[in-house]
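[1] I would like the atomic coordinates for the input below:
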Amino acid sequence: MTVLASALDVMSAEYAANKEAMLGKLADVETEHAKAIAGGGEKYIARHRGRGKLLARERIELLTDPDTPFLELSPLAAWGSDYAIGAALVTGIGVIEGVECLITANDATVRGGASNPWTLKKALRANEIARANRLPCVALVESGGADLPSQKEIFIPGGALFRDITQLSAAGIPTLAVVFGNSTAGGAYVPGMSDHTIMVKERAKVFLGGPPLVKMATGEESDDESLGGAEMHARTSGLADYFALDELDALRQARRVVARLNWSKAHADPPPAAPPKYDENELLGIVPGDLKVPFDPREVIARVVDGSDFDEFKPLYGPSLATGWATLHGYPIGILANAQGVLFSAESQKAAQFIQLANQRDIPLVFLHNTTGYMVGKEYEQGGIIKHGAMMINAVSNSTVPHLSVLMGASYGAGHYGMCGRAYDPRFLFAWPSAKSAVMGPQQLAGVLSIVARASAAAKGQPYDDEGDAALRTMVEQQIESESLPMFLSGRLYDDGVIDPRDTRTVLGMCLSAIHNAPVEGARGGFGVFRM
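    Modelled structure (predicted):
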């Protein structure tokens, strides 16, 4: 039998402590999510509603099919920066008329929806997801353009947004802009470059230069409506393909545009699958509060995959990395899950072989992270850990099947790379609130700096300041600890969101469904030279 047997004792003190720690971290994440949802705050929400306008998430809810989920992406973008959490933009995957689409919506309650550097990063990530997974794009536009004080960080790289729209269209991926308010200056090119454009009567304002700029540049007197209003663009310029009477009419017309795309997925959806045999709520108590304490990732797998059924590959070889085959919501997957944290040579070679097998079978890979990195030490260096770790990273780098990564616990050093971290272009990467990621653990990093400083002082024949060393170590540990936490990393878009462990199966299932809009094709060669 390949159904996983669980050894998790949900009545133990250890489980209770783990669960309490996880719930505390979840509460912290939910508090920050609430700030993103609050947008510009009560004052600006009231002003927005006073103008008879819907909020960004309300527009998305009315646009998408009833009773279908919306997978919001990067909700904590800009966390820890000087800008509002969420970066004045909502992005995610939703279903419109049965079609999975990448949806973006400006939050006009935050500085009028103006784009700051994190808005740009978030929008570019959304376009990247749309391109890789062949998802039609729907932009709900209401933005004053660039946040001018930060223009130096936006203007030059911001041109990629317009490039993306045209390249998506060239790749046969439909683009649709629905303009609810301002879409000015460079932002005017969003509806200008989209395949389909809808504008709302007496609300949409689309022009390269508004009346004040036109006055300054040419001396011409003009008004918003004649210069860039929806009716003018529908009747005169031809920029508007559809003229909407109000916001609800615009969303109705957007649904009809999507319904007429004649869009189909590259792969048919699988039949309904059996749920896991174990309660998803038990995922709260698996990861220890102290990540130095190991845990068995099979307990996670048993609560995520269909029927808790997992065919393990090489179970007796390289045991600190669990690899094997399963299905999730009916989609076949290969899983690589760190078992004891450290990756040795055997684990690295096993991973490389497993990744090659997945590519031969055109099966997506799911990476479940809890690794402190590749093993160090004279014995392991002499045993070839560098070339074996390089073999695993080579396989990950050149694999062409879709990759999904979930950071459950630690994800340190080159182990983060070998397990398909952000730099290795996973289709999606999510983190649990328990996750940490950095070049190494805080204590190890601070210790290394201390050893180097002590050796430097000795080489110069100078006395070493032990008191200052202790203070420096404390400061470094605190800095690295804060910079390795999931909200810090999510704020910089190093993941696509911090998720509740109980939602892991649902989130991965939605991602797998989105992935199968595009062909899933593995590499049949081209892995480069494996150093044996």
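
[2] Every contact and neighbour count from this point should use C-alpha atoms.
    Will do.

[3] Straight-line length of stretch 410-429, end to end?
    Start to finish, the residues bounding stretch 410-429 are 14 Å apart (CA to CA, to the nearest Å).

[4] Distance from the chain centre to it, please.
    In terms of CA atoms, centre = their mean, to the nearest Å, the centre of stretch 410-429 is set 12 Å apart from its chain centre.

[5] Ok, stretch 406-414 next?
    The answer for stretch 406-414 is 15 Å, by CA atoms, centre = their mean.

[6] Alongside the first, I'd like the structure of this one:
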Amino acid sequence: MPVLESLINTNSQSFQENREVMEQHIRTFRDIEKLIEDKAWAKKEKYAKRGQLLPRERLELLIDPDRPFVELSSLAGYKMYGDKDGSTAGGSSLAGIGYVSGVRCVIMVDNYAIKGGTITPIGLQKRLRLQQIALENKLPMVALSQSGGADLNHAVETFSPGGRAFYNQARMSAVGIPQITVVHGSATAGGAYQPGLSDYTVMVRRQATMYLAGPPLLKAATGEVATDEELGGAEMHCQTAGTGEYLAEDDRDAIRIVREILAVLPWHNSEQELSFDEPLYPPSELPGVIPVDSKIPYDVREILARIADGSRFLEFKGEYDQQTVCGHIHIEGQPCGIIGNNGPITPEGATKAAQFIQTLDQSGIPLLFLHNTTGFMVGTEVERNGIIKHGSKMIQAVANARVPRISIVIGGSYGAGNYAMCGRGFDPRFLFAWPNSTTAVMGAAQAGKVLRIVAEAKAERMGQKIPAEMIDAMEQKTVAQMTEGSSALACTARMLDDGLIDPKDTRRILSYLLDICRIAESRRLNSSTFGVNRF
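    The predicted model follows:
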């Protein structure tokens, strides 16, 4: 396979400037993550007096310490739903994919230390996304549950969509995906069905409670008086009602039980010892590869040279179109096809990509999209060359490909180009973004000019004249709104990706994701009609 030769001078001033700006983007989102964590750790003494571990402590106790863990959507809800400074972002949970007793799992830990773990609409969206990942990749799901339930300030937005979470649980059990839940605290009303629909439920003595109506509502509705323990304590559920399968003495004991359950399930990963060469150019150089000015082009092959085994790349139709780059690479011994952008998608680029996707689908090779495009090319010439027709072919191929598809937004992802490159709306198996990235219908400056032209044309038709300062202000406001709303932080807050990643980690994370997909494709599930029911 041909070896890529990097043309970048890593000692140049531009490379150092690029690296410093990218590192600042990285520090920005890492600082927000630390802010969230610091807010939780400030409550450690309070919860320690109750005999409870903090959410992050529970997570670290659960996962195998010497194995990879990829956190998901750590900034979901950033500056949304009352989050004024970013300290309550995260969608009320800590989540990711990691190993528990050697079994790779989707893990969700309610972050009860932040606003009691109450669930906003974005928190619900995060939970649904985790279930989708577990289903698509045939991964067991572990939930460490302690939440105040739905945020009542947004209950109208979460009630109806929230039913989907229970539907997903029922379907996951039926297809044969194990679900294990620890009830660390209160699980009330709809929240009680989450452990109820799990296949294995662990409850912590004198700490966990589970009921459809708590003591105050019970008294108001029926006049009956009962304590928490009488109504829905852990001992009652494990000894009388049979809702819980395992009774734990404390948080640590509950997590020990989860690890023992997973250790006896026949769910160990079919891991392979693959031999591979490291890239000739280290991934640590990636922050300096992307120009600070997004208008300055760069070659996506420079990215490939730093993530591909041995920097080897077998290009597909390299002479046919230079704007859309297609070809084969290996990442830590695992094959994948890549589609990257060196500019807008032309009619030729769209047909090349569509053909390449079909070859991968035929061979069962996963597909990696590296987004950096302004979208489809526009203009009279490309319209006459059938850009809509050929672009539709590419979109058809992306939508219908049966192989796992992974997207990384490394630069801009604009307009229908986002769709053609397997954006969120096309259900990629995983989608991550670099912290410099932008996702939008069009560029901010372009959007401002479009609205200006439309407003001026409308005023002219009506025989009116808009004051120059007014139309300038409108254009500037549009640019500011589009710039803020399309940034990496704004997009990850709305869960348009599965999280922001440091470019230096791209190769390592892609290897992990490709391995998840490989095992999922080969794993056979023991499905049933209804799933596991309690009796």
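
[7] could you pull out the helices for the stretch 101-250 of the first structure?
    Ranges of helices in the stretch 101-250 of the first structure, per DSSP state H, counting those that start in this stretch, are 117-133, 151-170, 189-193, 211-218, 224-228, 230-232, 247-259.

[8] Likewise for the stretch 301-450 of the first structure?
    345-361, 378-382, 385-398, 413-418, 442-459.

[9] Make CSV out of those helices and add distance to residue 93 of the first structure and mean neighbour count.
    Formatted as CSV, the helices of the stretch 301-450 of the first structure follow (distance: least, CA to CA, whole Å; neighbours: other CA atoms under 10 Å):
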stretch, distance to residue 93 of the first structure, mean neighbour count
helix 345-361, 26, 22
helix 378-382, 44, 11
helix 385-398, 26, 22
helix 413-418, 26, 23
helix 442-459, 36, 15
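
[10] all strands of the stretch 1-150 of the second structure, in order?
    For the stretch 1-150 of the second structure, applying DSSP state E, counting those that start in this stretch gives strands covering 69-71, 93-100, 103-110, 141-145.

[11] In JSON lines: these, plus distance to residue 303 of the second structure and mean neighbour count.
    JSON lines is the format used below for the strands of the stretch 1-150 of the second structure (distance: least, CA to CA, whole Å; neighbours: other CA under 10 Å):
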{"stretch": "strand 69-71", "distance to residue 303 of the second structure": "21", "mean neighbour count": "18"}
{"stretch": "strand 93-100", "distance to residue 303 of the second structure": "25", "mean neighbour count": "24"}
{"stretch": "strand 103-110", "distance to residue 303 of the second structure": "29", "mean neighbour count": "25"}
{"stretch": "strand 141-145", "distance to residue 303 of the second structure": "34", "mean neighbour count": "25"}
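
[12] CSV for these, including distance to residue 183 of the second structure?
    Listed next are the strands of the stretch 1-150 of the second structure as CSV, based on distance: least, CA to CA, whole Å:
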stretch, distance to residue 183 of the second structure
strand 69-71, 22
strand 93-100, 14
strand 103-110, 10
strand 141-145, 5
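
[13] Of these, which is nearest residue 465 of the second structure?
    Counting by CA to CA, residue 465 of the second structure lies closest to strand 93-100 out of the strands of the stretch 1-150 of the second structure; the figure is 52.8 Å.

[14] Please report how far residue 178 of the second structure lies from residue 198 of the second structure.
    Distance from residue 178 of the second structure to residue 198 of the second structure, by CA to CA: 8 Å.

[15] Quickly compare the helices of the stretch 101-250 of the first structure and say which is most buried.
    helix 230-232 (a mean of 25; mean count of other CA atoms under 10 Å).

[16] Distance from the chain centre to that one, please.
    37 Å.

[17] For that helix, give me every contacting residue.
    Residues outside helix 230-232 of the first structure that contact it (CA atoms under 8 Å, 6 or more residues apart in numbering) are 199, 200, 201, 202, 203, 204, 205, 206, 225, 226, 240, 243.

[18] Swap in 7 Å and give it another go.
    Outside helix 230-232 of the first structure, the residues within contact range by CA atoms under 7 Å, 6 or more residues apart in numbering are 199, 200, 201, 202, 204, 205, 226, 240, 243.

[19] List buried residues within these.
    The neighbour-count test (16 or more other CA atoms under 10 Å) marks 199, 200, 201, 202, 204, 205, 240, 243 as buried among the contacts of helix 230-232 of the first structure.

[20] Closest to residue 186 of the first structure out of those residues?
    Set against residue 186 of the first structure, the nearest of those by CA to CA is residue 205 (12.7 Å).

[21] Do I have it right that that closest one meets residue 228?
    Yes - Residue 205 of the first structure lies in contact with residue 228 (CA atoms under 7 Å); the separation is 5.1 Å.

[22] circling back: format the helices of the stretch 301-450 of the first structure as CSV; extra columns: distance to residue 287 of the first structure.
    Below are those laid out as CSV (distance: least, CA to CA, whole Å):
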stretch, distance to residue 287 of the first structure
helix 345-361, 21
helix 378-382, 28
helix 385-398, 25
helix 413-418, 18
helix 442-459, 19
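
[23] show me what contacts the residue mapped onto residue 113 of the first structure from the second structure?
    When the second structure is aligned by TM-score structural alignment, the residue opposite residue 113 of the first structure is residue 117. By CA under 7 Å, 6+ apart, the contact list for residue 117 of the second structure reads 92, 110, 111, 147, 148.

[24] contact partners of stretch 38-57 of the first structure?
    105, 106, 107, 109, 110.

[25] Wait, the second one touches residue 140, no?
    This points to residue 106 of the first structure. Yes - assessed by CA under 7 Å, residue 106 of the first structure is found in contact with residue 140 at 6.5 Å.
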